[in-house]
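>>> Turn this into a structure:
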Amino acid sequence: MKALAVVLLLVLLGVVGLMAWVRLAPSDVARWHGRVSFTKDETREGAAVRVLASTNSASLLSQLDRIAMATSRTTRLAGSVEEGSVTYVTRSAFWGFPDYTTITATGERVVMFARLRFGKSDFGVNAARLDGWISQLPDAGAS
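Predicted structure coming up:
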């Protein structure tokens, strides 16, 4: 019985340690933030890309920034609307897994790139978040 208690305690400590690492691991701005330049929409395992055509990409980036910052558990990691590229961290509710979303205004388009940090699959969460943000645009993304 004592051995089982020790094993359960070690498992519990391992789970708590993993949760702490996921929630407290620092985000390396140099790794996660930068201008993104994809040319077409993609949905991959663990990531998604959306490309929006716009005659005023700066205004569209500003709208998306407001939508992103109103999203629960989302913070700005780096960049700004004025710089033309912003990276956000959105954390899952229970575990606090971080997903990184970079939005870049470039020429006549806005490129959105969302990806996970830990694991291999995001179960479609990043694509759903991007599509949800796009659906909140005043013209539903048809800029």
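
>>> CA atoms for contacts and neighbours, from now on please.
Fine.

>>> For residue 38, see how far away residue 27 is.
Note on residue 27: its distance to residue 38, by CA to CA, to the nearest Å, is 23 Å.

>>> compare with the first, here's sequence two:
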Amino acid sequence: MRWLGLFVGLVAAAALYIRLAPSDPARWHVALEFNEDKDFKNGVQRVVDIGPDGLARLDVLIGRAPLAGSVDEGHATYVVRTPVWGFPDYVTAQQVGDRLKIYSRARFGRSDLGVNRDRVEGWLSALKTG
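Model (predicted):
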């Protein structure tokens, strides 16, 4: 029984760390230098021609204040959390003319199980139809 209590305590401590760990904007808010789509084990890069207001419309879909940058700057980074455990994913978006670049990646773990790809593809689908 003592081991079970220790295990539950460790899981709770890990969950709290995941939820409360500070985010360093200097680490996550980076210029997006890529020009093509790419998938990673823990993230995704996408480039789409969506129009000059793509970042503003994406900002509405994300629905939270950026960690760094802004729509007015044309470059913003957001913290978006997974529903159950609250794992933080970092989404950086940059508007370059009519082109929108998005880089979404997990902070913890070697794989995000496709969560970032699915989220970004959902946003892009909404942007294209709306």
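
>>> And for residue 20 of structure 1, the neighbour number?
Number of residues near residue 20 of structure 1 (other CA atoms under 10 Å) recorded here: 13.

>>> Now find how far off-centre the top helix by length along structure 1 is within its chain.
In structure 1, taking DSSP state H as the definition, the longest helix is helix 2-24. Here helix 2-24 of structure 1 shows a centroid-to-chain-centroid distance of 28 Å under the convention CA atoms, centre = their mean, to the nearest Å.

>>> buried residues in that helix?
19, 22 (16 or more other CA atoms under 10 Å).

>>> residues in structure 2 matched by the helix or strand that it is followed by, start to end?
Under the assignment DSSP states H and E, the closest C-terminal helix or strand after helix 2-24 of structure 1 is helix 29-32. Counting by TM-score structural alignment, helix 29-32 of structure 1 falls onto residues 25-28 of structure 2.

>>> mean deviation (superposed) between that stretch and structure 1, please.
Comparison of stretch 25-28 of structure 2 with structure 1 after fitting gives an average deviation of 0.5 Å (mean CA distance after the TM-score superposition for structure 1).

>>> Okay, buried residues for that stretch please.
Neighbour-count burial for stretch 25-28 of structure 2 [16+ other CA under 10 Å]: residue 28.

>>> ok, and what's touching that stretch?
For stretch 25-28 of structure 2, contacts defined as CA atoms under 8 Å, 6 or more residues apart in numbering pick out 67-68, 77, 90, 92.

>>> Among those residues, find me the one that's closest to residue 16 of structure 2.
Set against residue 16 of structure 2, the nearest of those by CA to CA is residue 90 (18.2 Å).
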